[in-house]
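# Sequence first, then the predicted structure, then my questions.
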Amino acid sequence: MATLDPQVSDLLASLSKVPPAQPWDVPIADYRAAGEKLVALGGVPNSHCDVRDFVMDLPGRSLGARIYRPKGAVGSLPGVVYFHGGGFVRGSLETHDVLCRELSVRGGFSLVSVDFRLAPENVFPRAHDDATDSFCWVSDHAAELNIRPDALAVAGDSAGAMLAASAAVGVQDRATGASVRAQGLLCPVLDVTLANDSVARHEHAPLLSRRVLAWCVDQYFPDVETRQSAAASPLMRPSLAGAPPAFVLSSEIDPVADDARQYSAELEKFGIGSEHQEFAGMPHSFFLLAGVLEQGERAILTFAEKLSDLLR
């Protein structure tokens, strides 16, 4: 039976002194605010990168975004379009600022973090459309962002990893001229039917339980039938042929652990290069707690290096 890493157990013991409110018990604004308060556990923000906020004007709406670039970098760099986690209902440019800084500096690439639309105000497929459209926007504006359009990846964590994986094939389906070189997925949610064995095996996992996961899915996919569509869940696609190569990082004690394993295996079945690495004893999204978990820091470094390798 899987056991939690001792550092995780200690952290959970300290957090249990003020038990977090369940998302169904509080207004959505309060649930989002609680997520923002976890930023301090990510560690000290890396100051070795230049950071700028800007706005993407997309068809019918505008999205906020933030670009990161290692200080002192010369010329056009490979780029990563990043989608934050948060169960489709919370998360922001701020909650993932520490992570995005580290990835940019450690990987030696520019990173564009996208503030996509959240549920329940915006249901499927709006966040999916935001992911694909924002990637195409970055590709079209690569020159002014000082990014190499031929070395552009998608990446994300948790629900954001689903958006990244969906954009990786959605961009190609649109035939816009944009091209996804690679995909990087952190603790990805890739099957919102919640059919994988790990959902039951780790239904009471810390940081993400089956019940919380199901509640989040309900907010973004209120129409149950859409959850089985290939457009929603990447693991529902009959073929992954033509998808870009991937690096998939997952945690062992996580309801979506099997999503990562299955997706990596599916890519390989269709001849797509994919590397999967699972961190033992870790719960969902542990890398966001790198300020207090040594394995979180190691995961970020590994992810940055692997994604950088795929882009060069």
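Alright, I've got the coordinates. Numbers count the residues shown, from 1 in each chain.

# Only C-alpha atoms from now on, for both contacts and neighbour counts.
Fine.

# The longest helix belonging to the chain packs against which elements?
Longest helix in the chain by number of residues (criterion: DSSP state H): helix 294-311. If you count contacts as 3 or more Cα pairs under 8 Å, 6 or more residues apart in numbering; DSSP states H and E, helix 294-311 packs onto helix 97-107, strand 147-157, strand 182-186, strand 246-253.

# how about these, which one is nearest Asn196?
strand 246-253 (13.6 Å; Cα to Cα).

# Compute the inter-axis angle for the next helix or strand after the closest one and strand 246-253.
Sequence order places helix 257-269 as the next helix or strand after strand 246-253, per DSSP states H and E. Here helix 257-269 runs at an angle of 150 degrees relative to strand 246-253 (axes from the mean of the first three to the mean of the last three Cα atoms, to 10 degrees).

# Residues in contact with helix 257-269: which ones?
187-191, 196-198, 235, 240-241, 243, 245-246, 248-251, 273-276 (Cα atoms under 8 Å, 6 or more residues apart in numbering).

# repeat for stretch 223-238
124-125, 128, 162, 165-166, 190-193, 221, 259, 262-263.

# chain center to that stretch, what's the gap?
From the chain centre to the centre of stretch 223-238 is a distance of 18 Å (Cα atoms, centre = their mean, to the nearest Å).

# for stretch 88-99, same thing?
The answer for stretch 88-99 is 10 Å, by Cα atoms, centre = their mean.

# Can you show me the helices along the protein?
In the chain, the segments counted as helices under DSSP H are 6-15, 28-36, 97-107, 126-140, 142-145, 159-174, 197-201, 210-220, 257-269, 294-311.

# One more to weigh against that first structure:
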Amino acid sequence: MNRSIAQPIALDQVAADAVGLIQAFRASGEVSFQDVSLMDARTNYLKACAANGLEPETVADVRTLDYPVAAGIASLRVYRAAGTPAHLVTPVVVFIHGGGWVIGDLDSHDSICRSLTNQTSATVIAVQYRLAPEHRFPVPLEDCLAAIQYIASQASQLKIDPMRALIAGDSAGGNMATVLANDPACQALGMTFKGQALFYPVTDMTASQPSYRRITCGFPLTARSMHWFREQYTSPGQDWHDARLSPLLHAEGRKQPPLFILTVGHDPLADEGIAYASAAARAGSEVVHQHLPGHAHGVLTSAGKIETGRRVLAQAAQFMVRLLGTDT
């Protein structure tokens, strides 16, 4: 859609704690990811996460490790909660960062992972996968599976219990998190996911949900942004109905591990996330669904400026604590 004739959603429909960031974005010309070079998109995203994210919390230990992937290596970062004895075996939360499979890294979501480990007392392991378009689908997903294999194989050294695990992710990371949460290969590798926490996940790559027609301008992530991310991630001719890309299209009647899911109203991904939560509930899955009608995509990585992001992260942490049994 031509942005010159598209009408943005009025600011009085934006949540009060998010108006400032959205107003600043609009006043600066609405330059988004697809409007700049790939290098600038990556740099700008890291700067925005640093400027708007949570203040990094002190934790007991942080280590960045390499893990093997097909024809190379990638990295993961291990966080141990403040006050956790070095010898203590804990549950584990595997966190997969968002960024449309194209941007983002271990640093962009560092403060989120620090907060989660302290709130849950679980070891949080953040996964860096190789990014598109240099590494297109299914490489990022396969890297995440390789990370899970590595984590399970190193459980003793990492002082984690792979039978008490939960997987989480935002946006594109949420897409890969739910695909892996439902993949029997993970259990075969020795990792049992007790639940999944998804923050505005991509669940339908066909881009056919009504929210794609509703969110066309006025926010950092629009339908045009998502089309650009999809073009970077997938190769020409890709079947977007593939279950690894569009889990919503394969969710009916499939019981899933317990699910915490956040959706936000001013997001092209809103309707597919709502539909995914509904399909999981109809299939008999435990679902905790938080919908924020006045917020936009990225509330988690802007939680330093948007108080609601901090609150919803705490709600997700409570869900994790209950499933992982770290409240004793």
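Yep, it's here. For clarity, every value in this text was computed on a predicted model and none was experimentally measured.

# Superposing both, give me the TM-score.
The TM-score (TM-score structural alignment, normalised by the length of structure 1) is 0.93; 312 aligned residues with a Cα RMSD of 2.0 Å.

# Produce a PyMOL select command limited to the buried residues of the contacts of helix 257-269 of structure 1.
Listed next is the PyMOL selection for buried residues among those, using 16 or more other Cα atoms under 10 Å:
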select buried, resi 187+188+189+190+191+196+198+235+240+243+245+246+248+249+250+251+273+274+275+276
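
# Enumerate every residue touching Met162 of structure 1.
156, 188-190, 233-234.

# Recalculate using a threshold of 10 Å.
For Met162 of structure 1, the contacting residues are 83, 85, 88, 128, 131, 155-156, 168, 185-192, 232-235, by Cα atoms under 10 Å, 6 or more residues apart in numbering.

# that older thread, out of the helices of structure 1, which is closest to Gly43 of structure 1?
helix 97-107 (7.1 Å).

# post-alignment, that closest one versus structure 2, mean distance?
Taken over the aligned residues, the distance from helix 97-107 of structure 1 to structure 2 averages 1.0 Å (mean Cα distance after the TM-score superposition for structure 1).

# State the span of structure 2 onto which that helix is aligned.
The aligned range for helix 97-107 of structure 1 in structure 2 is 110-120, by TM-score structural alignment.

# show me what contacts the equivalent of Lys159 of structure 2 over in structure 1?
Under the alignment (TM-score structural alignment), Lys159 of structure 2 pairs with Asn146 in structure 1. Neighbouring residues of Asn146 of structure 1 by Cα under 10 Å, 6+ apart: 69, 74-79, 110.

# and if we set it to 7 Å?
The contact partners of Asn146 of structure 1, by Cα atoms under 7 Å, 6 or more residues apart in numbering, come to 75-77.

# Just the buried subset of those, written out for ChimeraX, thanks.
Here is the ChimeraX command that selects the buried residues among the contacts of Asn146 of structure 1 (16+ other Cα under 10 Å):
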select :76,77
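
# Of the contacts of Asn146 of structure 1, which are reproduced in structure 2?
Retained in structure 2 (both residues aligned by TM-score structural alignment, their matches' Cα atoms under 7 Å) from the contacts of Asn146 of structure 1: 75-77.

# if we take those, which one ends up nearest to Ala142 of structure 1?
Among these, and counting by Cα to Cα, the member closest to Ala142 of structure 1 is Ser76, at 8.9 Å.

# you'd agree that closest one is up against Leu145?
No - contact between Ser76 of structure 1 and Leu145 fails when scored by Cα atoms under 7 Å: they sit 8.3 Å apart.

# what's the closest of the helices of structure 1 to His48 of structure 1?
helix 97-107 (6.8 Å).

# Let me know the angle separating that closest one from helix 294-311.
With the same axes, to 10 degrees applied, the angle from helix 97-107 of structure 1 to helix 294-311 works out at 50 degrees.

# Which elements pack onto helix 97-107 of structure 1?
Applying 3 or more Cα pairs under 7 Å, 6 or more residues apart in numbering; DSSP states H and E, we find helix 97-107 of structure 1 packed against strand 61-70, helix 294-311.

# can you redo those as a markdown table with mean neighbour count and distance to Thr226 of structure 1?
Shown next, in a markdown table, are these (neighbours: other Cα atoms under 10 Å; distance: least, Cα to Cα, whole Å):
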| stretch | mean neighbour count | distance to Thr226 of structure 1 |
| --- | --- | --- |
| strand 61-70 | 19 | 23 |
| helix 294-311 | 19 | 31 |
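
# Need those in TSV (columns: distance to Arg211 of structure 1).
Converted to TSV, these look like this (distance: least, Cα to Cα, whole Å):
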stretch	distance to Arg211 of structure 1
strand 61-70	30
helix 294-311	24
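
# Out of the ones you listed, flag the one nearest Arg210 of structure 1.
helix 294-311 (22.2 Å).

# And the closest one against structure 2, how far off on average?
Mean deviation for helix 294-311 of structure 1: 1.4 Å (mean Cα distance after the TM-score superposition for structure 1).

# That helix corresponds to what range in structure 2?
Using TM-score structural alignment, helix 294-311 of structure 1 pairs with 307-324 in structure 2.

# Which of the contacts of Asn146 of structure 1 sits closest to Asn46 of structure 1?
Leu77 (18.8 Å).

# Just give the nearest non-adjacent residue to the closest one, would you?
Excluding its sequence neighbours, the residue lying closest to Leu77 of structure 1 (Cα to Cα, 6 or more residues apart in numbering) is Ile147, at 4.9 Å.

# What separation do you get for the one you found and Tyr68 of structure 1?
Computed as Cα to Cα, to the nearest Å, the Ile147 of structure 1 to Tyr68 of structure 1 distance reads 11 Å.

# ok, so of the contacts of Asn146 of structure 1, who is nearest Ala40 of structure 1?
Using Cα to Cα, the contacts of Asn146 of structure 1 come closest to Ala40 of structure 1 at Leu77, 29.4 Å.

# Which residue of structure 2 is paired with the closest one in the alignment?
Per TM-score structural alignment, Leu77 of structure 1 is aligned with Thr90.

# now do Phe247 of structure 1
Phe247 of structure 1 maps onto Phe260 in structure 2, by TM-score structural alignment.

# same check, this time on Ser134 of structure 1
Per TM-score structural alignment, Ser134 of structure 1 is aligned with Ala147.

# need the contact list for its match.
Counted by Cα under 7 Å, 6+ apart, Ala147 of structure 2 has contacts 67, 127.

# what do you get for Arg80 of structure 2?
Contacts of Arg80 of structure 2 (Cα under 7 Å, 6+ apart): 59-62, 117, 123-124.

# right, and the pair among these with maximum separation?
Ala60 and Val124 (11.8 Å).
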